[in-house]
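**Student:** pasting a predicted model and its sequence here:
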Amino acid sequence: MKLSIDDFCIRCQLCETLYPDLFRLDVENDVIMTKVADVPENLMDDAKNAIKDCAVTAIRFTK
């Protein structure tokens, strides 16, 4: 599974703060990026929590 961040992300950086193994802020382009192409099994719970914790529900799983 992959994580996708929709364009309506407000870049509050909550996901990056709570789940630094999955997300990072690209300062140059002012966007939140995923750090992994495919979510490894050991980070799957963090990915699910990030989806729930997103302030604007901009994070989702994609195939």
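**Tutor:** Yep, it's here.
**Student:** drop to CA atoms for contacts and neighbour counts, all remaining ones
**Tutor:** OK.
**Student:** who's in contact with the nearest residue to D38 once chain neighbours are set aside?
**Tutor:** Using CA to CA, 6 or more residues apart in numbering and skipping the chain neighbours, the partner closest in space to D38 is K2 (4.7 Å). Going by CA atoms under 8 Å, 6 or more residues apart in numbering, K2 touches 36-39, 61-63.
**Student:** then this one, side by side with the first:
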Amino acid sequence: MKYKVDDSCVCCGACTAVCPTVFFMGDNGRVAAIADDVPEDVLEDAEDAMGGCPVGAIHTV
């Protein structure tokens, strides 16, 4: 499974705190997700990060 952060992201950093393996602050100051499939051992954390996004900017692809 892969994740995408859309343009509605407010860069609050909640997802990077919950799942830094998948979500990170990009060079442009925006939150991004790794391009690869999410490793099984952090999949639950990634789902928690998506569910905790205050603006619903994280989606699965």
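**Tutor:** Noted; the coordinates are in hand. Since we're looking at a predicted model, the values are computed, not measured.
**Student:** quick one: TM-score?
**Tutor:** For these two chains in superposition, a TM-score of 0.87 is obtained (TM-score structural alignment, normalised by the length of the second structure); 61 aligned residues with a CA RMSD of 1.2 Å.
**Student:** how far away is the residue nearest to D38 of the first structure from P40 of the first structure?
**Tutor:** Remark: distance between K2 of the first structure and P40 of the first structure (CA to CA, to the nearest Å) = 9 Å.
**Student:** picking up where we left off before, of the contacts of K2 of the first structure, which stay in contact in the second structure?
**Tutor:** Retained in the second structure (both residues aligned by TM-score structural alignment, their matches' CA atoms under 8 Å) from these: 36-39, 61-62.
**Student:** now, which of these sits nearest N49 of the first structure?
**Tutor:** F61 (11.7 Å; CA to CA).
**Student:** A49 of the second structure is in contact with P20, isn't it?
**Tutor:** No. Between A49 of the second structure and P20 there is no contact, the gap being 9.6 Å when judged by CA atoms under 8 Å.
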